[in-house]
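J.: Need coordinates for the below:
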Amino acid sequence: MFDDDVRIAALDVRIFDEGNPDGVIDLGRLLCMAGWQPTRNPLLGSGLGIETDTATEKSQSGAESFDRREPFRVYTLNYGYLPEQEALDRGLEMARRIGIDGEVFVVNDYRPANLHRLSFLARLRQPPVWERSAPRLANISFQLKERLP
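T.: Here you go, the predicted structure:
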């Protein structure tokens, strides 16, 4: 973990594993990105759901057939009463940089029991909404869609 934003053209990763005589590792994906942990928790009403693009077709007899697509997670995060500058500098600026095609890694709960259910690679479904909620405070809302491999 770096203390500040680091921009580099290459990254040299060295892994020391004396228990691996072949000297081979398999990394599915290496993510190097800035992190943001908002100063406040998401508001009540933020939620995680599952959606699918599976198409359904019904015959005249009522039998259904499916063009199955992999279900994906959708996360709605609403942060309220954040310091205005944090919502602008971290939330809105992050969204501006990544657009709807860039990636974020969402970690809702870092406890091991649910880490695999509540953490995933995602993209913004749409740009967030920023609104002033009180003097020097702001709300910002995100809709995140799981990025499937």
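J.: C-alpha only now, for contacts and for neighbours.
T.: Noted.
J.: hmm, who's touching the longest helix anywhere in the chain?
T.: In the chain, ranked by residue count with DSSP state H as the criterion, the top helix is helix 93-98. With contact meaning Cα atoms under 8 Å, 6 or more residues apart in numbering, helix 93-98 is reached by 124, 127-128.
J.: May I see the residues you listed organised as CSV, with neighbour count added?
T.: Below are the contacts of helix 93-98 laid out as CSV (neighbours: other Cα atoms under 10 Å):
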residue, neighbour count
L124, 22
P127, 16
P128, 19
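J.: how about this one, so we can line them up?
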Amino acid sequence: MANIILGFPNRIDSAVLAGGAWVESLPLANLQDRALARIARSLSLDSTSTQFTIDLQQQRTLKVLAFVAHNFSLSARISLIFSNAADFSDPILTITSDAWPSVSDAEWDLDALEWENDNFWLGTYLQEDIEGQTPTCSILLPQDVLARYVKVSIDDSSNAAGFVQIGRLFLGGAFLQPVINNDRGATIGYEDSTNVDMALSGAEYFDRREPVRVMRFTLSELSVDEGFGSALELVRRAGVSGEVFVIANPDDRTYGATRNFLGRLRQLSTLEILGTMSARQGWLHSMAFEIKELR
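T.: Below you'll find the predicted structure:
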């Protein structure tokens, strides 16, 4: 199990996006709108329509890229090119990833799948598995990349909708990844704000709301630099409104679509100076986190 990553800040809002072919009323610029309902939608599934470039205006350290509230099919693939040349003539990193985990990059237990299952041959999610929560495709780069330009190409030619759409894009660095992972007892769950009304007869009626993910964990063995330079600095800069992308376990390529999400700090925790020493890290510090998924 690899150590948790908190991605911050989201560099997409100060970037310049261009390329592809997008519905006039649902433009590429909607990726820079925090309202997930304001989507960017391609005119078609043609490769020239579903690609675009990102100019970050200056070199940025990048580690995490995530598509939030997308409609990618189970067979979609994403290609990324990072460069400091506007024409991408000198790429720093080129990477291709499945939008959803599959046997090509995840450890699915094929023995647990029935012959009749839709995903028997792919070893991936069923359609019903990905419904009922905000679809999130997160791509963790193999190393930190210092780059100004990113080219995104989406290959989803079998998408039944006839287009791809995305509600939000996260692009940022790993602001905090502790040397020692979070304590045992970390939790992730769903909160459901569905309204329930009861008639005089006792019959119940529901105003259905989509559940949101909430993760709680504590980092109790932070070094001085991790405590003051990352954890406390994240609290100061993000506040309760800043976007934070959670990657619970970077090695989890099977359930990452469930465990990784775009959220915010629900409350601003204090940094506790424990007064105990570690041979590797000096004085230890502790901070608790509660991160609520954004809609």
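J.: Quick check: buried residues in the longest helix of structure 1?
T.: Neighbour counts using 16 or more other Cα atoms under 10 Å place 94-95 of helix 93-98 of structure 1 among the buried residues.
J.: any idea what E103 of structure 1 aligns with in structure 2?
T.: Superposed on structure 2 with TM-score structural alignment, E103 of structure 1 falls opposite E243.
J.: measure that match to S47 of structure 2 for me?
T.: As judged by Cα to Cα, to the nearest Å, E243 of structure 2 and S47 of structure 2 stand 30 Å apart.
J.: higher neighbour count, the two?
T.: Set E243 of structure 2 next to S47 and count neighbours by other Cα atoms under 10 Å: E243 wins out with 21 against 14.
J.: Give the closest residue to the more buried one in space, chain neighbours not counted.
T.: R264 (5.2 Å; Cα to Cα, 6 or more residues apart in numbering).
J.: Show me what the one you found aligns to in structure 1.
T.: Looking across to structure 1 (by TM-score structural alignment), R264 of structure 2 lines up with R123.
J.: which residues in structure 1 does the top strand by length along structure 2 match up with?
T.: What stands out as the longest strand in structure 2, according to DSSP state E, is strand 136-155. Alignment of strand 136-155 of structure 2 against structure 1: no match, by TM-score structural alignment.
J.: now stretch 206-219 of structure 2
T.: Taking TM-score structural alignment, stretch 206-219 of structure 2 hits residues 66-79 over in structure 1.
J.: Now do the buried residues in that stretch.
T.: Those would be 73-79, for stretch 66-79 of structure 1 by 16+ other Cα under 10 Å.
J.: any chance of the residues you listed in a markdown table, plus secondary structure and distance to E86 of structure 1?
T.: Formatted as a markdown table, the buried residues of stretch 66-79 of structure 1 follow (DSSP: H, G, I helix; E, B strand; the rest coil; distance: Cα to Cα, whole Å):
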| residue | secondary structure | distance to E86 of structure 1 |
| --- | --- | --- |
| R73 | strand | 27 |
| V74 | strand | 24 |
| Y75 | strand | 21 |
| T76 | strand | 19 |
| L77 | strand | 16 |
| N78 | strand | 14 |
| Y79 | strand | 11 |
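J.: biggest separation within the residues you listed, which pair?
T.: The distance between the two most remote of those (Cα to Cα) is 19.2 Å, for R73 and Y79.
J.: sorry, back to before: surely the match of E103 of structure 1 meets G263?
T.: Yes - with contacts counted by Cα atoms under 8 Å, E243 of structure 2 reaches G263, the gap being 5.8 Å.
J.: elements contacting the longest strand of structure 2?
T.: Applying 3 or more Cα pairs under 8 Å, 6 or more residues apart in numbering; DSSP states H and E, we find strand 136-155 of structure 2 packed against strand 51-68, strand 77-83, strand 91-98, helix 256-259.
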